[in-house]
Every structure is written in structure tokens, then in C-alpha cells.
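> A predicted structure for the sequence below; I have some questions about it.
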Amino acid sequence: KISYVVAGILILGTVENAMNLLNISPFAQYVVRGLILLAAVIFDRYKQKAKRTV
């Protein structure tokens, strides 16, 4: 859904801005961004699996 994409972009943008304001190193920012994306993929897979079993 487009609404999920927009929400994801807003969340990532907010997190990136917060990390910049907190002077977090660029490497740590990449790690956090990667973990957020990984969590989103895992959540989506879990949601799809739950939908198929119902």
C-alpha cells in the first residue's frame, strides 16, 4: 500500500534527522537504518504468513 510507503519514508526521515541532531556517527546511522529496514521486512513477512494461515 502507498500509505505504508509514505509512513516508512516519514519514519526513516524522522529517525535520520534525530540522529543528525544527536551527532551520531554516519556508520552508526547506516546500522540503525539497516536495522529499521530489516525489522520492516521481517514484520511484513510475519504479517503475510499470518494472513495465509487464516
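Yep, that arrived. In this text the structure is predicted, and so the values were computed from the model without any measurement.
> rest of the way, CA atoms for contacts and neighbours
Noted.
> buried ones in whichever strand or helix holds residue 36?
Using DSSP states H and E, residue 36 sits in helix 26-53. Neighbour counts over helix 26-53 (16 or more other CA atoms under 10 Å) mark 29, 32-33, 36 as buried.
> possible to save those as JSON lines with distance to residue 14?
JSON lines is the format used below for the buried residues of helix 26-53 (distance: CA to CA, whole Å):
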{"residue": "29", "distance to residue 14": "12"}
{"residue": "32", "distance to residue 14": "12"}
{"residue": "33", "distance to residue 14": "11"}
{"residue": "36", "distance to residue 14": "12"}
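> for comparison:
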Amino acid sequence: MNELTRASLAELIGTFILVLVGAGAVASNQGVAVAALAHGIILASIVYTYGHISGA
């Protein structure tokens, strides 16, 4: 698998996870702080996991 394909796949997976967790946090109706915290934690996790692949 070439580098562009790997980076694109990492971006696709990362975006999917961010939207899934973010929408779930908002839909849980726990408040703005919980939604913001969920977005921040998942974004940090995605960058830590896929950053070396996509160059984030």
C-alpha cells in the first residue's frame, strides 16, 4: 500500500471515529462540557494513533 493510500485511509478512519463519538456525545444530552470533552479526548487519541501515518 503506498503512502498516499495509507494517509487517506487514516484520515477516513479518524474522521469516522470523530464524527461517531462526537455525535454520540451530543446525542447523549449530557451538556456542552461533556460534548466538548469527548471531542477533545477523541481528537487527541486519533492524532496519537494515526498521526505518524497521516502527518497530523
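Structure received. Small disclaimer: the values here were computed from a predicted structure and weren't measured.
> picking up where we left off before, which two of the buried residues of helix 26-53 of structure 1 lie the greatest distance from each other?
29 and 36 (10.6 Å; CA to CA).
> From residue 42 of structure 2, how far out is residue 16 of structure 2?
Separation of residue 16 of structure 2 from residue 42 of structure 2 (CA to CA, to the nearest Å) stands at 11 Å.
> Check residue 6 of structure 2 too.
From residue 6 of structure 2 to residue 42 of structure 2 the distance is 20 Å (CA to CA).
> Could you report the separation of the residue mapped onto residue 10 of structure 1 from structure 2 from residue 53 of structure 2?
Counting by TM-score structural alignment, residue 10 of structure 1 lines up with residue 16 in structure 2. Residue 16 of structure 2 is 16 Å from residue 53 of structure 2, where distance means CA to CA.
> Give the equivalent position in structure 1 for residue 45 of structure 2.
Match for residue 45 of structure 2 (TM-score structural alignment): residue 39.
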